Structure formats: structure tokens, C-alpha cells
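J.: no sequence on hand, only this structure:
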């Protein structure tokens, strides 16, 4: 079969890919700063024989174009930015990198979400598909996206003219490593990951001495009331059959315990799966912030700065079913299992949505299978190191090979076949 003939080349590059993964893991770079990583990825695409390699797309994005006769254009996407997390894995290739983030703070840096694994898997798939051009026809786009953790990298690449400069894909394919058993594929259909919206709220009081609160207007009290009141949105306003999350991840105010500050800031994150619930939750947050500000006798209206956002990730049902059928044939149905809704978010859907073409997205496991199955049996799945944890580090194998093969299988599902004579089909 075609898939087996293409993936047969994996054995020759497996250790080389493992070395690349260890290198990326040990040298992580924050969102918007991924210059070293981008250079390595661009070099790997050129080495694989891609016709065209674009750099600095939407910042530090890298895109490889491989034209191989008539046929569909298919896009494979991986992200490659890291997080401000201090690594605690104990691995010999653990990161000890520190950097200054986009807000000017010095922070530790770690690939705590597996984007190093994503990028390495795409390098492997790109290499195998380039080496087996006789097995398929069409155009392959290998897209390495920066700044996913800021929910802006995909939009930055699109706004930088990604699809004006390159062939427009008929299908967008992507994947994410997760705390699932290594070697297994997790899947869903329709909305599978939540929309994410972030708002920075500033509440305005009037500072004063902590001993004379009557002479001040306390923004800390306003902020505390906002935090408490926000918890009622999902419990009392979102229909029980729908899903949503509202989290206050940041509350900052004051410099000393006996000084009432002038302002208080909150960082609020919301997650939703449908436009209707998204609009409902956003309106409720704004209503509560303004109402509590007025109730606290604020000296001026609050400021609400809606910043980073990502739409709900929808894995198009028909395209997903076709891709999963190919996965079942290649991996065996026993290695596939359905996933519940994931309340985390991904901005990969921006690519397909900008063109009106289907996106297919899946998860694949990165943890020791026996460890995961034991945790499931004992009802302590939350004890496993998950994405964004200082202890999250996927097993290199079989995780890497599974990720490479999944991308190859998915790509060949949508690229064109080649006639027995060697003449490409349209």
C-alpha cells in the first residue's frame, strides 16, 4: 500500500528526528521570539527538497511548498513556540533557558505544551512525503506557525498574505500531543476545542490610607466583588446543555497592605463552543464589571480591553470521518478512541475559516501507556502531567513515530493519487 511504502522511510530518519526533538526541547523560545527554531525548521525543509521555503511569515512563521503535479493542495500545520514555565522533568535535555517576555519580564522558558514534538513530527512527515513523490500528486504546504500560545500566530500569518502568496489548500490538517497513552489517537468531530477570549479589566478607585477607607474609593473591593459575581455566569446564565468556562487568572492591586490603591486589574479568560454562548458570556462579563464598578462608586468607568482570542476549533465532520477511516486502517481501530470536549483552545482553525475550507484536527498520546491506563482505572487521571505542566514531557518513542505517521496518513488521504503509468491524476 502507498502509506506503508511512504512510512517505511521513517526507520532511516528516526534517530535524526529524535535528536532534533531533544534540541528543540532544550532550546525553547517564547512566542514572537522563535528565531532560532524557525531557522532550524526552514533548513530542514530545504534539506528535504521543498521547492520553496518562506521565512518570517506573520513574524517568525515558516512555510514549505512542495509542488508535485496536478492535484489538491493540502496543508499540514504545526506550532513551535514555548511557554514561560520552569521545567521540572529531570530529563538530561531539560531546558534551563530564561528570556524576557513580550511584557518585559524575565521568565523561565519550557516546551511545556509539546510544540517541540509537533514541529519535529511535521519535519519528519515533510521529509517522508518529499522522498516519496512518486506515491502522490498535488501540492503540499508544511506550515510552521509561531505564537500559538498568544492565540495570534495563525491570524498573523493569514494577515501577512499567506494564502495570497501561496496555493490555497483544500484541507487543513493538524494535531496536538496530549496526556494520552503514547501510540494512540484521540479524536472528535464538530467543535472539539473551545473558543478562547481574554479581557484585561481596569477598575478605578481613589487611593488613600488604609486607616481611613471612608476617604477613599477601594478598587480592591470592587475587584473582589467582580470575581465572586463572575462565577454565576456559567452556573446561572449559560444553559445547562451548553458548556462554558470563566476564569479570573490574574488580580493585581496595590503595593502595601495599609495603602488603598487607585486601581485594580483583572485578567479574565472565557471559553465557549458556540457563537451564541460566546456572545452571552462576553456580554455578561461586561455587564458585571460595569455594574460592580458603579456599585463601588468608582471615580470613572472601567476599562475593558479584549485582546487575544481564538475561535472554537471545529473538526469538519465529513473530512474527519474520512481521515479517521484512514487512521483505523493504518493504526488499527483499537488505537483510536473518542475524546470529550476539550476546554483548552487552539488557533489552527483560523487558517481553514479564512478560506472556508475544512479543518481536520486530532490528538495523539505522549505518556507511558501503562501509567495512563492505571490512572484511568484508579480514577486519578488528573494526577498525570498534562500540557502546560512543568513536568509534561512526552516519551520520544513511540510518540514521535506516531505523530509522523499520522500526518503522513492524513496528507495521503487528501492528496491526489498517481496513475500506474506515473502520470498524475487531476
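T.: Now that the structure is in, tell me what you want to look at. What you see is a predicted model; the values in this text were computed from it and never measured.

J.: CA atoms for contacts and neighbours, from now on please.
T.: Will do.

J.: wait, a helix at residue 62?
T.: No. Counting by DSSP: H, G, I helix; E, B strand; the rest coil, residue 62 is not part of a helix but strand.

J.: how many residues are close by it?
T.: 23 (other Cα atoms under 10 Å).

J.: repeat that for residue 204.
T.: Applying other Cα under 10 Å, we find 26 residues neighbouring residue 204.

J.: ok, it - contacts?
T.: 219, 262, 263, 264, 293, 298, 299, 300, 301, 302 (Cα atoms under 8 Å, 6 or more residues apart in numbering).

J.: gap between the residue lying closest to the last one once chain neighbours are set aside and residue 214?
T.: Of all residues beyond its chain neighbours, the one nearest residue 302 is residue 203 (4.9 Å), with distances taken as Cα to Cα, 6 or more residues apart in numbering. Computed with Cα to Cα, to the nearest Å, the distance linking residue 203 and residue 214 is 18 Å.

J.: more neighbours: the two, which one.
T.: Higher neighbour count among residue 203 and residue 214: residue 203, with 28 against 10, using other Cα under 10 Å.

J.: gap between the helix or strand encompassing the more buried one and the chain center?
T.: For residue 203, the element it lies in under DSSP states H and E is strand 195-204. Distance of strand 195-204 from the chain centroid (Cα atoms, centre = their mean, to the nearest Å) equals 20 Å.

J.: and the comparison structure, right after this:
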């Protein structure tokens, strides 16, 4: 019996779950692993799943797929669009969507495991497949490591993973060295003094303080970072107040910071803290801002020799020109923790999910940014075919390249 990958994908897409809440998703995964005759462990790192194919002596290859959704209201109009809702860490009821392709990651992993399991007479070694929770929080990989995943399973000789992206379907994007940026999630609480909206002079208004801080933070990249270098300072969330005639006592900002290396990270963090504290002082704040880190993600760095081997293998399998250098992505990932903490090399690549003609038309019209939805967009919707097949085959080819 072969897995119905399209049905699996559409089911997962219709039923996304937030980070560390992926219990139904884990159930779908274990159901399909059982159908393949594979043993598995549930609840690794809270909601993760791990399965192993042991096939004699040889290298240990780890394959990783993340599986959480995002608090996004889907607007694709697909017949299998998500209408799911969930409760976020703040206790708020939110819409949930697979707006980053993790449903496709899981589907491709299941398809690759089916192929690898059925072809054991053609390779030897050990495959450890890791279905990881909570990538979107940057916490799932470390949760699995803290839960002892390296102690209970063979340690990797190489870690492999892939991510769906808005490239033409069939295309593979990978490069040696830094593939994705490092990042930090930062929460800033600005402390003012609340009061009546009719008496602003008796208050220290944290809303004005927050507005000034947001604007000044934009000058870090535009005026303090060498234009030849990469850095991102994004204020993605701002919360203050409950009523129009009440000046609140606090305002909270949530920042996403991204950089290519540890030196740049140290510089940006210092500059962000300087701006935040200076704007609070300029507003006459009587209490220093509270600055806390939500998560820290290292850069995703592809091993050069392993990337060259993978690129050559995919060129042989799919034809010259299939593999392109997509440049460094400013998005971030937590897959690196598996490689870093085990001392294994990493290769992490992208595969396209956009209808090739739609992509070509957008390129010709110069409208890619408008017409091709990116990850985290409410319109993100990969074409099913050949996206599923290429994701399965890419992961299978990669694994076979590093097995014996």
C-alpha cells in the first residue's frame, strides 16, 4: 500500500495547530508511520515524533521536518483552506493556518520515508526522521534535545532538512555557507505613568514613548549598518492601553532582529538597547525599560563539502539547472541546533511551490513581490503537483547520497 500524499497534505493543511499544540498533527504522522510498519516515539520535546529505519552498518542520517502552524487567518479560498482556531501563549483565541509550508514538509518526509523503507536492499545505514514541533517559536529543536533525543537515538553523521519557498515548483535552492540568518526575538516593556486622557501633563505617556522608539529603531539599519551588510530590525507587535481616554502605564513592543553572524548580532543588540533606553530617558520615564529575549536562533550554515555533494546528486537526479543559489535568506530556523549540538554537518535547502508559469509571468511583469505570496502570507498556497513529488524526491535523493 502506498501513502496518499495529496490526501495527507490537504488534511494537514485543513487542520493546522500552533506550536507545542501539534497533537492531531502528531496523530496523523504516527498513523502513517504505522501504515508503513515503522516504530515511532511520540511526545519527544512535548509534541514531537521520531522514527528510525535501521538497515545495517553505515552512516547515520537525520532528516528533519517541522510541523507547526501560524496565527494567520487563511485567505487562499482553497477548498481545503483552514478555518481552524487556537489559543496562543497569551491566552488569546486566534486563527491558525499553515502559512509557512510545514504541512508540506511533513508530507514530503512521510513520502521519503516510504521510499527509503521500500528500498532497503539498495542502501545501508540508519535514518532518523525527526518531526519537530514549535519551529515558529524557535523552541522545538531545543525542546527535543533537552528531552534527550541524542541519548535515545543514534547521533547524526549529517543533518538534512528542507523548506518550501516561493520558487518555481521543481526548483531546488541551496548554497554553501550561511543559508539563513541568525535571529533574536525581543520583548520590550516601556514603563510610563498612567492617567486620564484629559490630563496628559500629569502622566508619562508610554504610547508616545513607544511611537518614538519604533521610529528611532528604524535608523539602526538605515544609518548605523554598512549598506553592504545585512541586518533587519522589525517591530512586529505593539500593545498599549484599553480605552481612548486612559493613558496606560505600559507599552509593549515585540521585535524580530536578524543578522548574518555573531559579531553583527552583538552590534545590533547593543544598538537596540541603546535606543530603547535613550527614548525612555527622553520621555522622562521613572523606570528603566524591561528588555527580555524570547528566543535566540543561530545562523543556518550549510557545510560546504556536503552541500557540493548534495548539489551534484540532485543535478544527476533532476537535471542540470534544477539547483540554483537562492542567496542568503533573512528568515531564520532552529534546525541548526541539531547539527551544532551533535557536532554534525548540516545541509538545509529550499524547494519551490509556485506554478512555474505564474512565476515566469510575475518575473516578466516585474510583480513578484505583489503576485507571488511569500511564507507567512494569508495567501500562501503551494501548487500540489509537482511540489509534493519534488519534496519527496529531494529528501530521498539527499538521504541516499549520504547513506552507503
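T.: Nice, I can see it. All values reported here derive from a predicted model rather than from experimental measurement.

J.: TM-score them against each other, please.
T.: The TM-score (TM-score structural alignment, normalised by the length of the second structure) is 0.97; 403 aligned residues with a Cα RMSD of 1.3 Å.

J.: hmm, back to that, out of the contacts of residue 204 of the first structure, which are buried?
T.: In terms of neighbour count (16 or more other Cα atoms under 10 Å), the buried residues within the contacts of residue 204 of the first structure are 219, 262, 263, 264, 293, 298, 301, 302.

J.: from those, which ones fall inside strands?
T.: Among those, the ones falling in strands (DSSP state E) are 263, 264.

J.: in TSV: the buried ones among the contacts of residue 204 of the first structure, plus distance to residue 156 of the first structure.
T.: Formatted as TSV, these follow (distance: Cα to Cα, whole Å):
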residue	distance to residue 156 of the first structure
219	36
262	36
263	32
264	31
293	35
298	37
301	32
302	29
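
J.: of the buried ones among the contacts of residue 204 of the first structure, closest to residue 270 of the first structure?
T.: Closest approach to residue 270 of the first structure among these (Cα to Cα): residue 302, at 18.6 Å.

J.: trace the closest one over to the second structure, please.
T.: Under the alignment (TM-score structural alignment), residue 302 of the first structure maps onto residue 289 of the second structure.

J.: need the contact list for the residue nearest to residue 302 of the first structure.
T.: Residue 203 of the first structure is in contact with 219, 222, 223, 263, 264, 265, 293, 298, 301, 302, 303, counting by Cα under 8 Å, 6+ apart.

J.: next up, the contacts around the equivalent of residue 262 of the first structure over in the second structure.
T.: Using TM-score structural alignment, the equivalent of residue 262 of the first structure in the second structure is residue 249. By Cα under 8 Å, 6+ apart, the contact list for residue 249 of the second structure reads 191, 192, 193, 194, 195, 204, 205, 206, 241.

J.: swap in residue 302 of the second structure?
T.: 175, 176, 177, 178, 179, 345, 346, 347, 348 are the contacts of residue 302 of the second structure under Cα under 8 Å, 6+ apart.

J.: map the third one across to the first structure for me.
T.: This means residue 177 of the second structure. Residue correspondence to the first structure (TM-score structural alignment): residue 177 of the second structure is matched to residue 190.

J.: count the residues that sit near that match.
T.: The number of residues near residue 190 of the first structure, taken as other Cα under 10 Å, comes to 18.

J.: longest helix anywhere in the second structure?
T.: Secondary structure of the second structure per DSSP state H: the longest helix is helix 262-282.

J.: that helix vs strand 182-191, what angle?
T.: Put simply, helix 262-282 of the second structure runs at 10 degrees to strand 182-191, going by axes from the mean of the first three to the mean of the last three Cα atoms, to 10 degrees.

J.: give me the mean distance between helix 262-282 of the second structure and the first structure.
T.: In the superposition with the first structure, the average deviation recorded for helix 262-282 of the second structure is 0.9 Å (mean Cα distance after the TM-score superposition for the first structure).

J.: now the helix or strand following that helix, how far from the centre of its chain.
T.: Per DSSP H and E, the first helix or strand lying C-terminal to helix 262-282 of the second structure is strand 290-297. In terms of Cα atoms, centre = their mean, the centre of strand 290-297 of the second structure is found 17 Å from the chain centre.

J.: ok, residues contacting strand 290-297 of the second structure?
T.: With contact meaning Cα under 8 Å, 6+ apart, strand 290-297 of the second structure is reached by 137-139, 182-190, 273, 332-334.

J.: mind listing the helices in the first structure by residue range?
T.: Taking DSSP H to define them, one finds helices in the first structure at 2-7, 10-26, 35-48, 115-131, 153-159, 162-165, 219-236, 275-295, 317-331, 349-355, 369-377, 399-414.

J.: quick one: the last one aligns where in the second structure?
T.: To tie it back to what came earlier, the one meant is helix 399-414 of the first structure. Using TM-score structural alignment, helix 399-414 of the first structure pairs with 387-402 in the second structure.

J.: on average, how far is that stretch from the matching bit in the first structure?
T.: Looks like 0.4 Å for stretch 387-402 of the second structure (mean Cα distance after the TM-score superposition for the first structure).

J.: contacts for that stretch next, please.
T.: Contacts to stretch 387-402 of the second structure, defined as Cα under 8 Å, 6+ apart, come from residues 5-6, 59, 61, 63, 104-105, 107-113, 115-116, 123, 127, 158, 160-162, 169-170, 309-310, 313-314, 317, 351-353.

J.: could you redo the last one with a cut-off of 7 Å?
T.: Here stretch 387-402 of the second structure makes contact (Cα atoms under 7 Å, 6 or more residues apart in numbering) with 61, 108-109, 111-112, 116, 169-170, 310, 313-314, 351-353.

J.: what's the nearest residue to residue 160 of the first structure if we skip its chain neighbours?
T.: Spatial nearest neighbour of residue 160 of the first structure, chain neighbours left out: residue 58 (5.3 Å); criterion: Cα to Cα, 6+ apart.

J.: many thanks, have a good one.
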